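>>> build me a model from this:
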Amino acid sequence: MSDTIRQVYLYDGTFEGFLCCVFESYMKKETPVDIVPDTFEQFFLYPIKEIETDRGHADRVFRSFDIKMSPEVTDFIKCGFLTCHPKKEMLMYRFIRKGYRVGGGIIDCLADPDVHELYKAVKHLKNEAHLLRGFIRFGEYNKTLVSVIAPKNWVLPLLAEHFSDRYNGETFMIYDEVHHSALIYHPYEWMLVPIDDFTLPEADAEELLFQQLWQRFYKTIGIKQRFNPKCQMTHMPKRYWSHIVEHQPEGLAVSGEKRHLSGS
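The predicted structure follows:
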């Protein structure tokens, strides 16, 4: 591909938009200097080219992954887009170009710096999703189960199936305050929706009571002589504690105001 025209691709931040960047690159036989979402605030040294999202173009690129590589690579690319790697777009772009040449075996080429870097990012994503399957705590607000998380990666797509199966008869919402999105489930369907701002409503007396009971249960079953903060943080990193009931000061509610229990 020609590198004579050095420019930055600007896209809408969606996976389909990124695939359209790949389509544009191949159709115009050009290699972008960088690929960035339109929310990215930075001064660029190179001209900016805005890439319009076209579902037809995105579908053509997406179908090519199975044909020219493999379904495993397709899943890997989808996960790559969910990672928090600061340069994931160009990393994925280079990975895809190499994958078109090598085929499905590209996923095993860990000696390649781009493959290895993307592999580490996807591994971090999956590890975080695995941890959150155990760390998420729900509270009940207006007959709806609600949880707030603050992950580094966009893990909601990886959590959807797990929690939809586990709570298939409930109505629940998991809000990601970092990526401003929410997983909303109502029997028997789920959706991912963007939410710019969200604050938990005040918990009622029953919910506050259950939170306090859980805190006391957690404290009671602990063996004082075996308390090991370093080991605890290894299995439950401290950055997750702010949204876990048992790590709040006893008697405080995990709500918008974190107020004391009535009568406590």
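>>> for the rest of this, base every contact and every neighbour count on C-alpha atoms.
Will do.
>>> so which residue is dead centre in the chain?
residue 154 (1.1 Å; CA atoms, centre = their mean).
>>> okay, buried residues for the top helix by length along the chain please.
Longest helix in the chain by number of residues (criterion: DSSP state H): helix 113-135. For helix 113-135, the neighbour count (16 or more other CA atoms under 10 Å) marks 114-122, 124-126, 128-129, 132, 135 as buried.
>>> before we move on, the earlier item: list the residues that contact the residue nearest to the centre of the chain.
Neighbouring residues of residue 154 by CA atoms under 8 Å, 6 or more residues apart in numbering: 82, 83, 84, 125, 179.
>>> ok, residues contacting the longest helix of the chain?
76, 79-80, 82-85, 88, 91-92, 94-95, 106-107, 109-110, 151, 153-155, 158-159, 162, 236, 240, 244.
>>> kindly recompute the last result at 6 Å.
80, 83, 110, 153, 155 (CA atoms under 6 Å, 6 or more residues apart in numbering).
>>> what's the end-to-end length of stretch 181-193?
From its first residue to its last, stretch 181-193 covers 6 Å (CA to CA, to the nearest Å).
>>> quick one: it to chain centroid distance?
15 Å (CA atoms, centre = their mean, to the nearest Å).
>>> give me the contact list for it.
In contact with stretch 181-193 (CA under 6 Å, 6+ apart) are residues 169, 171, 172, 173, 174, 175, 176, 194, 195.
>>> same thing but at 10 Å, please
Contact with stretch 181-193 is made by 144-149, 154, 156-157, 159-161, 163-165, 167-176, 180, 194-198, as judged by CA atoms under 10 Å, 6 or more residues apart in numbering.
>>> so what's residue 178 closest to, chain neighbours aside?
Leaving aside its sequence neighbours, residue 178 sits nearest to residue 150 (CA to CA, 6 or more residues apart in numbering; 5.4 Å).
>>> and the helix or strand hosting residue 208, what does it pack against?
Residue 208 belongs to helix 205-221 when elements are defined using DSSP states H and E. Counting contacts by 3 or more CA pairs under 10 Å, 6 or more residues apart in numbering; DSSP states H and E, helix 205-221 packs against strand 139-141.
>>> any buried residues in the next helix or strand after the strand it packs on, and which?
With elements assigned by DSSP H and E, the helix or strand that comes after strand 139-141 is strand 144-149. By neighbour count on 16+ other CA under 10 Å, the buried set for strand 144-149 is 145, 146, 147, 148, 149.
>>> for stretch 177-190, list every residue counted as buried.
177, 179, 181, 182, 183, 184, 185, 186, 190.
>>> please name the nearest non-neighbouring residue to the third one.
What sits nearest to residue 181 in space, not counting adjacent residues and going by CA to CA, 6+ apart, is residue 194, at 4.2 Å.
>>> one more to put side by side:
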Amino acid sequence: MVTFVYDGTFEGLLTAIFDAYFRRSFPDELVRIGEVLPMFSDEVHDVVTDDAKSSRVWNAVTKKLSKGAVSAVTTSFLCEVKEYDITLFRFLCKTINSPAGIETDFSDQDVIEVLKMYRRVNGEAHRVLQFMRLQKAADGTYFGLMEPIYNVMPMAVSHFVDRFSTMSFLLYDKRRGFGFYYDGNNVTRVTMPDTLQH
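Take a look at the predicted model:
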């Protein structure tokens, strides 16, 4: 069994695809740094995220997918479901190998899984937009706190910036320990020290 270990970023996933083609060795398992390796790993390759490599892979992928499918890929990656990494890896490799792309081949299980995960993550993003409530703090900044199932806060920020462009606010994902602060002009990603999260 061949296992690739990567940093859990989208760029890291794309770099893993580059490495697989370069090495002519494709993983059976894709594991994020810090996770336990599968018991029967014959070969382990540590993927070092490289922007140049990931850009080459992304350019190859986006030439073969529609805008909707590209959005489905980036959105579904936010699911953070452990077993999903290898599914998306296979989907992207099949896209590269296919002369016309595979996004409409609904007989392919990886296509179905990407579509399902896209719908789940997108649905969770809409739920956050509907149910996020902002409360005004003493300094006039508005604060919203949620614990979404999937990592959808990056998708929600632009909506709140458009809607509340003249206000400063902080949207915080309690489950993941980070949020986004908008000062009326710029959005900044913020994290809370572990000692303050509980």
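>>> tm score of chain vs chain?
The TM-score (TM-score structural alignment, normalised by the length of the second structure) is 0.89; 196 aligned residues with a CA RMSD of 2.1 Å.
>>> what lines up with residue 7 of the second structure in the first structure?
For residue 7 of the second structure, the aligned position in the first structure is occupied by residue 12, per TM-score structural alignment.
>>> correct me if wrong: that match contacts residue 51.
Yes - if you go by CA atoms under 10 Å, residue 12 of the first structure and residue 51 touch, sitting 8.0 Å apart.
>>> which one's more surrounded, those two?
residue 51 (20 against 16; other CA atoms under 10 Å).
>>> what does that one correspond to in the second structure?
Match for residue 51 of the first structure (TM-score structural alignment): residue 47.
>>> same question for residue 23 of the first structure.
Checking with TM-score structural alignment, residue 23 of the first structure has residue 18 as its match.
>>> for that match, what is the enclosing helix or strand?
Judged by DSSP H and E, residue 18 of the second structure forms part of helix 10-23.
>>> can you give me the helices for the second structure?
So, for the second structure - with DSSP H - the helices run 10-23, 51-62, 67-76, 84-97, 109-131, 153-163, 194-197.
>>> among the ones you listed, which is nearest residue 30 of the second structure?
Shortest distance between residue 30 of the second structure and the helices of the second structure, using CA to CA, is found for helix 84-97: 5.5 Å.
>>> between the closest one and helix 51-62, how big is the angle?
70 degrees (axes from the mean of the first three to the mean of the last three CA atoms, to 10 degrees).
>>> how big's the offset between helix 84-97 of the second structure and the first structure?
Taking mean CA distance after the TM-score superposition for the first structure, the mean distance separating helix 84-97 of the second structure from the aligned residues in the first structure is 1.2 Å.
>>> residues in the first structure aligned with that helix?
The aligned range for helix 84-97 of the second structure is 88-101, by TM-score structural alignment.
>>> just stretch 159-176 of the second structure next, same as before
If you align by TM-score structural alignment, stretch 159-176 of the second structure falls on residues 162-179 of the first structure.
>>> centre of the chain versus the matching stretch, how much separation?
That offset, for stretch 162-179 of the first structure, works out to 14 Å (CA atoms, centre = their mean).
>>> do stretch 64-80 of the first structure as well
Distance, centroid of stretch 64-80 of the first structure to centroid of chain: 19 Å (CA atoms, centre = their mean).
>>> and that stretch, what's buried?
65, 66, 69, 70, 73, 74, 76, 77, 79, 80.
>>> please identify which pair of the contacts of residue 154 of the first structure lies farthest apart.
The widest separation within the contacts of residue 154 of the first structure (CA to CA) is 14.0 Å, between 125 and 179.
>>> okay, and the common contacts of those two?
Common neighbours of residue 125 of the first structure and residue 179 (CA under 10 Å, 6+ apart) are 151, 152, 153, 154, 155.
>>> how about those, which pair is most distant?
It's 152 and 155 that sit farthest apart of these, by CA to CA, at 8.4 Å.
>>> who has more neighbours, those two?
residue 155 (24 against 16).
>>> tell me the one among the buried residues of stretch 177-190 of the first structure nearest to residue 220 of the first structure.
residue 177 (31.4 Å).
>>> what span of the second structure is stretch 113-120 of the first structure aligned with?
Stretch 113-120 of the first structure maps onto residues 109-116 of the second structure, going by TM-score structural alignment.
>>> mean shift between that stretch and the first structure?
Averaged out, stretch 109-116 of the second structure is 1.1 Å away (mean CA distance after the TM-score superposition for the first structure).
>>> aligned counterpart of residue 70 of the first structure in the second structure, please.
Checking TM-score structural alignment: residue 70 of the first structure goes with residue 66.
>>> who are the contact partners of its match?
Here residue 66 of the second structure is in contact with 72, 101, 103 (criterion: CA under 10 Å, 6+ apart).
>>> distance of the second one from residue 5 of the second structure?
So the one you mean is residue 101 of the second structure. 27 Å.
>>> how about residue 86 of the second structure?
11 Å.
>>> where do the contact lists of these two overlap?
With CA under 10 Å, 6+ apart, residue 86 of the second structure and residue 5 have common neighbours 13, 27, 29, 30, 31.
>>> picking that back up, so which of the contacts of residue 154 of the first structure is the closest to residue 205 of the first structure?
Using CA to CA, these come closest to residue 205 of the first structure at residue 179, 30.7 Å.
>>> for residue 152 and residue 155 of the first structure, list the residues in contact with both.
Contacts common to residue 152 of the first structure and residue 155, judged by CA under 10 Å, 6+ apart, are 82, 83, 84, 125, 128, 176, 179.
>>> return the member of these nearest to residue 207 of the first structure.
For these, the nearest to residue 207 of the first structure is residue 176 (21.4 Å; CA to CA).
>>> what sits against the closest one?
147-156, 182-183, 194-195, 198.
>>> please repeat the previous calculation with a cut-off of 7 Å.
148, 149, 150, 182 (CA atoms under 7 Å, 6 or more residues apart in numbering).
>>> one more: residue 45 of the second structure?
Here residue 45 of the second structure is in contact with 3, 4, 5 (CA under 7 Å, 6+ apart).
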